[in-house]
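**Q** next input, structure requested:
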Amino acid sequence: MSTTTPSRQPLPDKREPVLNTVDRVTELCFGLFMALTFVGAIKAVTAGEDAGRKLFFAALGCNLAWGLADAVMFLVRTLADRGQRLSLALTVKREQDPAAAVQALRNALPPALEPLVDDNELELIRSRLAAATTLPPRAHFQRDDFIGAIGIFLLVVISTFPVALPFLLVSDHVTALVISRVLTLAMLFAAGFALGRYTGAGALKAGFAMTLLGTVLTAAIIALGG
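**A** Sure thing, here's the model as predicted:
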C-alpha cells in the first residue's frame, strides 16, 4: 500500500501595514510639536478679532509644508534602504567565493544579531540568493511607498487641528489655550500609550513619559526660537 505525502499548501500572504506603530506615533508627535511652536508663541500673534484665525492658518500652513517635506524624505529613505538591501543581495549572488559572500552577509547584520547567527545559517541564505532568478537590477518605488508617504503627510497635517483649532472656534484666547493644551497632552499620552504597547515597555508608563517628553521638548523648541 503506497502512501502519498500531502502537498504543502501555500500560506496566504500576510499584509504588513504600510506604516508601523513607531512610524505613526513619531509622525503624529512631530506634527504636534510643530503646531505647538505656534501655540507657544501666542503672545506674538497680532491682537484683534482675527488673531485666532491667523494662528490657526499659520500652524496649518507650517504643518502642510513640513508634512510634504517629511513625506518626500520618507520616499527617499525608503528607496535608499531598498537599494542598499538589493545591492547586498546582488553582491552575494555575483560573488564567486562562498566564504566572501557569507562574510558580506555577516557584515550587514546588526551588531546585536551578529553573534546569534552562525555561518551555516548565512550559507543557506547565500545559496538561496545565488540561485535566485528574480532579483531586479535596481530598486524601484512600489505602490505602498506612496501610500505610506500620503499617510505621513496626513498624520502631520491632522495633528495640527487639536492644537490650533480651539483658537479658531473659541474667541477667548485664554480658554482656547487651555483647551489646546489639554488636547495636546491627551494626544501625547495616547501616542506614548500606543508606543508602550507596541514595544512592551508598559503602556501607562510610556504614556506619561511621552507627555513629559513632549512638554519639555516643546518648551525647548520655543525657547530656541522655533
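
**Q** C-alpha only now, for contacts and for neighbours.
**A** Will do.

**Q** downstream neighbour of the helix or strand where Leu36 lies in the secondary structure list?
**A** Per DSSP states H and E: Leu36 is located in helix 21-40. The C-terminal neighbour of helix 21-40 among helices and strands, as given by DSSP H and E, is helix 51-94.

**Q** could you also give me the structure for this second sequence? I'd like to compare it with the first:
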Amino acid sequence: MNTPQVAIENLEAMREPVLDVVDRVSEMLFGLFMALTFVGAVSTSAGPDAGHLMLRAALGCNLAWGLVDAVMFLMRTLANRGQRLKLELAIKHEPDSARAAQIIRESLPRTMKTLVDDTELEVFRTRLAATPTPTGRPGLDAADLLGALRIFGIVVLSTFPVALPFVLVDHVPLALLISRVLTLAMLFVGGMALGHHAGFGAMRAGIGMTALGLALTMAIIALGG
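**A** Below you'll find the predicted structure:
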C-alpha cells in the first residue's frame, strides 16, 4: 500500500468514533477502581447488611460516572466531528493549492508528517476537492449513541465482580478474598487485551497490569478509599 493511500485511510479512519480495545479496557478499569473504593469499608463494618449497602453505594457511584463518561464521549465525538468538518471546508475553499496541502500536513499525526511529501499531499487534496462539499452541521447518529451505551454498560458491569461477592457470601473475609481474586483476574485479562492490541506481549502486559492494579489499590486504601 502506497504512502498517500495510507494517509487517506488514516484520515478516513478518524471520521467515526471507535470504541477500541484501549477504550473498552480503560472504561472497565475505571469502573473497577471506582468499585474498589467501597470495598475497604466492608471488611471493617459490623453491620449485618453491610454487603448490600456497599453494593448499592458502588453501583450508584458507577451508574453516575458511567453516565458522565457516556455523555462526555458524545461531546468529544461531536467536537471532533466539527473540527474535521472545519478542516475539510478549509482545504476545499483554499484557492492556493500549496497552502491547502500544508493544511493537510498540519492535520496529520506527528509520525505521519515526515512520511508524506508534497506530491502525495497534492494527490489527496485533489481527491478531496472532487468530493461534494459537506453541508449542514456535525451531528450524532445511532452508532455514536451505541458507543455511549457501551461505555455506560462497561463502567456499570465492572461493579459486580468487585461488589457482588459481599452480597452472595455472608463471611466477609471470604467475600473479600473472592472480590480481590476476581479483581486481579479482570486486571490480568484487561492487560492481556491491551498487550495483544499494542503488540508487546499479552502475558507480559497482563502481569504488568495486575501489578499496576495492586499498586493503585494500595494507593486507594492509603488515601482513604
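
**Q** give me the TM-score for this pair.
**A** The pair, once superposed, lands on a TM-score of 0.88 when counted by TM-score structural alignment, normalised by the length of the second structure; 210 aligned residues with a Cα RMSD of 1.6 Å.

**Q** quick one: the helix holding Leu36 of the first structure to helix 51-94, angle?
**A** With axes from the mean of the first three to the mean of the last three Cα atoms, to 10 degrees defining the directions, helix 21-40 of the first structure sits at 150 degrees from helix 51-94.

**Q** elements contacting helix 21-40 of the first structure?
**A** helix 51-94, helix 143-158, helix 160-169, helix 173-199, helix 203-223 (3 or more Cα pairs under 8 Å, 6 or more residues apart in numbering; DSSP states H and E).

**Q** of these, which stretch is the most buried?
**A** Of all those, helix 160-169 carries the top mean neighbour count, a mean of 23, counting by mean count of other Cα atoms under 10 Å.

**Q** tell me what angle that helix forms with helix 51-94.
**A** 170 degrees.

**Q** quick one: helix 160-169 of the first structure to chain centroid distance?
**A** In terms of Cα atoms, centre = their mean, to the nearest Å, the centre of helix 160-169 of the first structure is found 24 Å from the chain centre.

**Q** Asp22 of the second structure touches His196, doesn't it?
**A** If you look again at residue 22 of the second structure, you'll see it is Val, not Asp. No. Between Val22 of the second structure and His196 there is no contact under Cα atoms under 8 Å: 10.7 Å.

**Q** how about the contacts made by Ala71 of the first structure?
**A** By Cα atoms under 8 Å, 6 or more residues apart in numbering, the residues touching Ala71 of the first structure are 148-150, 152-153.

**Q** how close does the residue nearest to it when sequence neighbours are not counted get to Leu28 of the first structure?
**A** In space, and not counting its chain neighbours, Ala71 of the first structure is closest to Ala149: 4.5 Å by Cα to Cα, 6 or more residues apart in numbering. Relative to Leu28 of the first structure, Ala149 of the first structure is positioned 13 Å away (Cα to Cα, to the nearest Å).

**Q** now Pro137 of the first structure
**A** Distance from Pro137 of the first structure to Leu28 of the first structure, counting by Cα to Cα: 36 Å.

**Q** equivalent analysis for Val18 of the first structure, please.
**A** 15 Å.

**Q** who has more neighbours, the two?
**A** Leu28 (23 against 15; other Cα atoms under 10 Å).

**Q** wait, isn't the more buried one in contact with Gly151?
**A** No. Using Cα under 8 Å, Leu28 of the first structure makes no contact with Gly151, being 10.4 Å away.
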